[in-house]
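In: What follows is a protein structure lacking sequence information:
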């Protein structure tokens, strides 16, 4: 019988495996990944990793491997305008450091993050099974049985579901969700530009949704471009000339001419919050527990916070000789994470509804609010600390840079 079986071999699932096995080497841990082994190497996306998450990755021994491929975000500007406006006034600016030598976030290519975490799994002796998925889950008083697509049945004390926002394991455990669709899609692509970005991230609030420019290494930036779903689908399907012309209108000319250098994909956007994060012999983490709007860049970082809290819960229970899959043990993890997740889900929902429109009274009010924050350094510092995850009370030890 295994101690822990993780379903989902992305960054959250791999991080749970590494964090738990590193702190409790005697536990038997395996990862189930439905995709073939080569799929992760084709991911062209990049993610914003907040300061608290980089602390955790340092403790896990993978940050030094990731760092050379990362781009620190040294500053950020926020604008609010229409696409046709000739000038985009800057309403809010942020400096990028939360402490000496540590920016509030880094942009990291997803492929490098997964590569480093997979290397850590290999060093720790964690088995990753590729090309099989979970087709059945049954929880008993002392263990759970997980049926795989190849017919194999695995017995384990605890199953951790990291299988995405449409989690099959969540459905098998009959965990309900709160869910709605925004009618928007996020277009993700990478561009090269003539002039350097100097580590500055930009968030342009446009009537159809936020347009984020996130710096990568070299004269490159990752874009998260929100449009109404029908418009996004048409843009992704359009020829290169039309796509780049529409992109340049929103990107502006501050960094010179741009060229799309990566693929382009559109992802439907919505809010999904699980009503429970745990069930007997099961814990949800990452997108299986919550899917939020990318307006704040916090989706992956919420998953890393789940990792830190869940690993600490499991390891401390094991050290006390307790059953790591018992629901009363897992409820500590749930109470640790559910409120923060709900708060972030509500915040991103309100921000998206507030800024994704062109209603004059609302525009005036929100621009006034941004201006107030810009003029209050202590308030700006608070918001930066919150975004970076360094101001949270009762934070798991990994997020503070401490071992479990």
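Out: Yep, that arrived. Source: prediction; values computed, not measured.
In: CA atoms for contacts and neighbours, from now on please.
Out: Fine.
In: can you tell me how far residue 85 sits from residue 249?
Out: Going from residue 85 to residue 249 by C-alpha to C-alpha, to the nearest Å gives 10 Å.
In: quick one, which of those two is more surrounded?
Out: Set residue 85 next to residue 249 and count neighbours by other C-alpha atoms under 10 Å: residue 249 wins out with 13 against 10.
In: next structured bit after the one helix or strand that one maps to?
Out: Using DSSP states H and E, residue 249 falls within helix 240-251. Going down the chain from helix 240-251, the next helix or strand is strand 258-260, by DSSP H and E.
In: now the end-to-end length of stretch 58-77.
Out: With C-alpha to C-alpha as the measure, stretch 58-77 spans 28 Å from end to end.
In: Next, the angle from the helix or strand hosting residue 201 to helix 240-251.
Out: Assessed by DSSP H and E, residue 201 sits inside strand 200-206. Strand 200-206 and helix 240-251 are oriented at 100 degrees to each other (axes from the mean of the first three to the mean of the last three C-alpha atoms, to 10 degrees).
In: For strand 200-206, what is the distance to the chain centroid?
Out: Offset of strand 200-206 from its chain centre (C-alpha atoms, centre = their mean, to the nearest Å): 18 Å.
In: also this one, for the comparison:
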């Protein structure tokens, strides 16, 4: 009999397990990972992690290990142009001029985050089972029961589903979703360039979708390049010369000569929102609960917010002697996270529809709107704080940098 079984060995699943175990070491936690043991080491991607989520990583004792590979994002510019335009007019800039200003986000290699989380999980005594695909879930006799592909059966008080946007556990629990396919794919790759980026991120709104340039350590940048799915597949499968030519048309030459510094992959983009974040003896977190467009770079950060809220809910319930897997207990987590998630999903959906086109009157209206925001310091400061995750009224303790 286990107290908690976390299904999914990515950063969200590992973070839930580590956050709970650090504050409630007596709880027996097992993490089930469907993938082979070392597959995470092949992930060449990087993620934007907002300041509030960095507070959580610091509180969990992970930041000193991650920081050497983390690149602060101190500034951001937003342009709206056509593909191939040599000069991209800047309509909006984000930079906090205060001396006390902190970076509103960091770019962190996924490998660095997972490495630190796995090291912490092992030190805390959290069991991690690899090649452990869940084939069945049931709620029987007051506890949950899961069955693995190898036939092993586990009983637990609570299952935390962190198994991705196509979550099988969510389906097994009968939780419905709202889904929409954008007909777009996000191409992810890394480039080296001659000139320094100085910690500046760039978001270029192009007719096919946003083209984001995100700074990494050294003269390197991570790209999230949105294209129509058919064009994305063609680009990913093209030879290096064609890919680099199309890349330069969008990237420009302001950072000098570009060189591909990693592989390239395309991921389909859509909106997926779970109608419920909880079921009997189950809580969804991360992409299992929500999948949004990367236009705002908030996908992983929504997951980290889930982690902070769910861990606090579980730990406080345990301290009060409550059933950590009871529906009433988990309802607090759902109320805490649902509005913020729906709001962010709706925001990214509207932004993607507004900017992923080349309709003249619409383009004029959005450019005027961006220009007005750029000239209103108070509103711009609000957006910076929002991007850093510092505007919520009731922040989970971990996001505030406080222990549970």
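Out: Alright, I've got the coordinates. Remember, it's a predicted structure, so these values are computed and weren't measured experimentally.
In: Any chance you could compute the TM-score here?
Out: The TM-score (TM-score structural alignment, normalised by the length of the first structure) is 0.99; 404 aligned residues with a C-alpha RMSD of 1.0 Å.
In: picking that back up, outside of the strand holding residue 201 of the first structure, which residues touch it?
Out: Contacts of strand 200-206 of the first structure with the rest of the structure, by C-alpha atoms under 8 Å, 6 or more residues apart in numbering, involve 73-83, 210-215, 355-357.
In: change it to 7 Å
Out: 73-83, 210-215, 355-356 (C-alpha atoms under 7 Å, 6 or more residues apart in numbering).
In: could you flag which of these are buried?
Out: Neighbour counting over these (16 or more other C-alpha atoms under 10 Å) leaves 73-83, 210-215, 355-356 as the buried ones.
In: circling back to that earlier point, would you mind getting the average deviation of the strand holding residue 201 of the first structure from the second structure?
Out: Mean deviation of strand 200-206 of the first structure relative to the second structure after superposition (mean C-alpha distance after the TM-score superposition for the first structure): 0.2 Å.
In: Just after that strand, pick out the following helix or strand.
Out: Later in the chain than strand 200-206 of the first structure, the nearest helix or strand by DSSP H and E is strand 209-216.
In: That next one against the second structure, how far on average?
Out: Once fitted to the second structure, strand 209-216 of the first structure is off its aligned match by 0.2 Å on average (mean C-alpha distance after the TM-score superposition for the first structure).
In: Output the contacting helices and strands for that strand.
Out: Under the contact definition 3 or more C-alpha pairs under 7 Å, 6 or more residues apart in numbering; DSSP states H and E, strand 209-216 of the first structure sits against strand 200-206, strand 220-228.
In: which stretch among those comes nearest residue 60 of the first structure?
Out: Of all those, strand 220-228 sits nearest to residue 60 of the first structure, with 26.2 Å by C-alpha to C-alpha.
In: Following element in sequence after that closest one, please.
Out: Assignment by DSSP H and E places the next element after strand 220-228 of the first structure at helix 229-237.
In: for the aligned partner of residue 90 of the first structure in the second structure, what are its contacts?
Out: By TM-score structural alignment, residue 90 of the first structure lines up with residue 90 in the second structure. Shown in contact with residue 90 of the second structure (C-alpha under 7 Å, 6+ apart): 77, 78, 79.
In: roughly how far apart are residue 90 of the second structure and residue 343 of the second structure?
Out: In terms of C-alpha to C-alpha, residue 90 of the second structure sits 27 Å off from residue 343 of the second structure.
In: how about the nearest residue to residue 27 of the first structure, chain neighbours excluded?
Out: residue 3 (5.9 Å; C-alpha to C-alpha, 6 or more residues apart in numbering).
In: What separation do you get for the one you found and residue 277 of the first structure?
Out: Residue 3 of the first structure is 19 Å from residue 277 of the first structure, by C-alpha to C-alpha.
In: Looking at the two, which one has more neighbours?
Out: The residue with more neighbours, out of residue 3 of the first structure and residue 277, is residue 277; 24 against 18, by other C-alpha under 10 Å.
In: Distance from the longest helix seen in the first structure to the middle of the chain?
Out: Counting by DSSP state H, the longest helix found in the first structure is helix 327-355. Relative to its parent chain, helix 327-355 of the first structure has a centroid offset of 14 Å by C-alpha atoms, centre = their mean.
In: counting contacts, what elements does it pack onto?
Out: For helix 327-355 of the first structure, the elements it packs on are strand 278-279, helix 299-319, judged by 3+ C-alpha pairs under 7 Å, 6+ apart.
In: quick one, which of those is nearest to residue 39 of the first structure?
Out: With C-alpha to C-alpha as the measure, helix 299-319 is the member of those nearest residue 39 of the first structure (19.0 Å).
In: what about the helices in the stretch 51-200 of the second structure?
Out: 51-59, 63-66, 110-124, 168-172 (DSSP state H, counting those that start in this stretch).
In: Switch those over to a markdown table; also include mean neighbour count and distance to residue 281 of the second structure.
Out: Shown next, in a markdown table, are those (neighbours: other C-alpha atoms under 10 Å; distance: least, C-alpha to C-alpha, whole Å):
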| stretch | mean neighbour count | distance to residue 281 of the second structure |
| --- | --- | --- |
| helix 51-59 | 23 | 26 |
| helix 63-66 | 16 | 32 |
| helix 110-124 | 18 | 23 |
| helix 168-172 | 19 | 12 |
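In: Between those helices, which one is closest to residue 404 of the second structure.
Out: Closest among the helices of the stretch 51-200 of the second structure, once you apply C-alpha to C-alpha, is helix 51-59, at 9.4 Å.
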